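Participant: Just the structure for this:
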Amino acid sequence: MPASPNLVPASVTAVSGLATVMAGAPWWGVIICLVLVLATTSVQTLFPQDSPDRLTWWTNHRAHRHLRRTQQQQDTPTRPPA
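Facilitator: Below is the predicted model of the structure:
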């Protein structure tokens, strides 16, 4: 199984290239772009990238949602037919 690529060098390269291109941009534009780059990198780091891990994560997620839905249906009182 191939190892997941390290996203830090790609992020640093992207941020430095972005800063070079946006040298004349307003400060808030640079901050927004940096936040977007960091958010994307964080999401890719937090969620598993390998297929078996991703499959396990989605299987657990669906089981959890099904369990919550079942519990919510049991907790709601049923009305007698009118």
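Participant: from here on, contacts and neighbour counts on C-alpha atoms
Facilitator: Will do.
Participant: quick one, helices of the chain?
Facilitator: 7-21, 27-46, 51-75 (DSSP state H).
Participant: Off-centre distance for the last one?
Facilitator: Mean-position distance between helix 51-75 and its chain equals 17 Å (Cα atoms, centre = their mean, to the nearest Å).
Participant: One more, please, to line up against the first structure:
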Amino acid sequence: MALTPNLIPASVTAVSGLATVMAGAPWWGVVICLVLTLAATSVQTLFPQDSPDRLTWWTNRRTHRHLRRTRQQQNTPPTPPA
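Facilitator: Take a look at the predicted model:
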């Protein structure tokens, strides 16, 4: 399966940057808009968007958390009776 680039975040970045510059926003306003847009793009890239991949990701996460919880309970020393 070939990965196709998602052009929507790139176009949103370009349009938001252009709109803020044209509106006379300060440079830091433009930078904030770009950083927020890039952060949203990164989240979409890092987390799978296809349904079978998403199911696999959540299943692996749930298994990992269960194993961590089990190991922590095994490593916890027993509490003395009061």
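Participant: looking at the helices of the first structure, which is closest to residue 81 of the first structure?
Facilitator: Comparison of the helices of the first structure against residue 81 of the first structure by Cα to Cα identifies helix 51-75 as nearest, at 17.4 Å.
Participant: Check which residues of the closest one are buried.
Facilitator: Neighbour counts over helix 51-75 of the first structure (16 or more other Cα atoms under 10 Å) mark no residue as buried.
Participant: Report the aligned residue range of the second structure for it.
Facilitator: Taken onto the second structure by TM-score structural alignment, helix 51-75 of the first structure occupies residues 51-75 there.
Participant: quick one: residue 47 of the second structure from residue 33 of the second structure, how far?
Facilitator: For residue 47 of the second structure, the distance to residue 33 of the second structure equals 22 Å [Cα to Cα, to the nearest Å].
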